[in-house]
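Colleague: return a 3D structure for these sequence lines:
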Amino acid sequence: MNKLKEYINNISYLNENVFRELEKCFTPLQLQKKDFFVREGEYARKIGFLQEGIVRAFFFNEKGKEYNKQFFIGPSIIGAYTSLLLKQPNTIAQQALTDCKILVADYERIEGLYNDFHEIERLGRKIAELYFLEKEKKEIEMALLDADKRYLILRKKFPSLEALIPQYYIASYLGISATQLSRIRKKILQL
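Modeller: Got it, this is the predicted structure:
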């Protein structure tokens, strides 16, 4: 739980008593590579604290083409947030790309702490704000930057990612083909 405490306190400090109440909500979970944290079509009920490992968030378009929306590398919060908030079926699956160590909590149980512990409610808001800012940043990058620049940003943000997962996942995340990614990588290596 030390990783969870450190991660949380970097976002919004919780005193020891409040953290202990939040900590009671979490239980350990191991995901093996290719296991799902949440599937498309399921109603999400849990959030997770990814301690170690890599999880991808992805979806398919109407033609069946796969898009990788996000990568989560521990330490990170994972979960189908839209499904949790709207209580609707999930549209974006989350799957382990490596073996993962996760702490899992029932989202409603955490929400139940909001009235008693405003520090936990503030933490939830700050986490939502961070993910909103990250989402907006990626949308702007996808719209305004060419694939070379997006690739360099990915490498800076996730320096070890390329060595751990298949290249076609990275290409999908960048919105390009695997062939285009190969060309970009070759060009950058030659610089």
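
Colleague: make it CA atoms for all contacts and neighbour counts henceforth
Modeller: Fine.

Colleague: so how far is Pro159 from Asn153?
Modeller: That one is not Asn; residue 153 is Ile. 10 Å (Cα to Cα, to the nearest Å).

Colleague: and if you look at Ile176?
Modeller: Ile176 is 19 Å from Pro159, by Cα to Cα.

Colleague: and for comparison, fold this next one:
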Amino acid sequence: MSLNLSLLQSIIKIYGEVSSANLKKITDLASLVQLEKGTLICKEGSSNNKEYFLTAGICRSFILSEKGEEISLGFYIGPVVLPPQTSRVKFEKSLYQMECLSGVEILELPADQFLNLMVEEEEIRNWGNAVLHQELSEKVEKELILASCGGKEKLQWFRSKYPLLEQQIPHGMIASFLGMTNISLSRLRGGV
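Modeller: This is a model prediction of the structure:
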């Protein structure tokens, strides 16, 4: 399967500009992978030394509660950069799971080699910092919504943030993401 340079460039441009020379350096590290629905890209507690660009499809991040219930942390709809390795790995182990909610196409890059590129190339470093900034901003936005809004407002925020996703994934995943029960979400969906 060949790497679509224009698709990579469109993902890069979401976060900032990178010269053709630096785009080539990133491309040289990337491998294109297709994964089936239900595949775990990374598993909590397992080693993971990759960076991921989701070119097509839907993924989510989640953790397991003490009772073994899945709690959704985030949703990602391609094209997008999945959370950077530095934000999802501690002591070389993944902090949470990343699951394909549809068939997906991903560009994988060795995280250590990408980090070397960031050290060597200021432009790539600035781009990587923009990705981290975006990730942090989205986490803060979600935290504020969950802490300060009622159920109706949470659902409205979800719908504005992820248009059409409600029709594509199980509602239990949405309920856990919004910090509510399936029953509460069902009632809200009927009234909103």
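
Colleague: so which of Ile153 and Pro159 of structure 1 has more stuff around it?
Modeller: Ile153 (14 against 11; other Cα atoms under 10 Å).

Colleague: helices of structure 2, start to end?
Modeller: Under the criterion DSSP state H, helices of structure 2 are mapped to 5-15, 20-29, 85-88, 111-120, 122-148, 151-161, 171-177, 182-191.

Colleague: what are the buried residues along the first one?
Modeller: For helix 5-15 of structure 2, a neighbour-count test (16 or more other Cα atoms under 10 Å) marks Leu8, Gln9, Ile11, Ile12, Tyr15 as buried.

Colleague: for the residue mapped onto the second one from structure 1, what are its contacts?
Modeller: In this case it means Gln9 of structure 2. When structure 1 is aligned by TM-score structural alignment, the residue opposite Gln9 of structure 2 is Lys5. Going by Cα atoms under 8 Å, 6 or more residues apart in numbering, Lys5 of structure 1 touches Phe19.

Colleague: spatially central residue in structure 2, please.
Modeller: Closest residue to the average C-alpha location of structure 2: Leu82 at 3.6 Å, with Cα atoms, centre = their mean.

Colleague: how about the contacts made by the aligned residue in structure 1 for it?
Modeller: Using TM-score structural alignment, the equivalent of Leu82 of structure 2 in structure 1 is Ile78. By Cα under 8 Å, 6+ apart, the residues touching Ile78 of structure 1 are Ile47, Gly48, Phe49, Leu50, Phe72.

Colleague: for Asn9 of structure 1, see how far away the last one is.
Modeller: As for Phe72 of structure 1, its distance to Asn9 of structure 1 is 19 Å (criterion: Cα to Cα).

Colleague: can I get the helices of structure 2 in CSV including distance to Lys37 of structure 2?
Modeller: Formatted as CSV, the helices of structure 2 follow (distance: least, Cα to Cα, whole Å):
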stretch, distance to Lys37 of structure 2
helix 5-15, 21
helix 20-29, 25
helix 85-88, 21
helix 111-120, 24
helix 122-148, 24
helix 151-161, 22
helix 171-177, 15
helix 182-191, 22
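
Colleague: before I go, just wanted to say thanks for your time.
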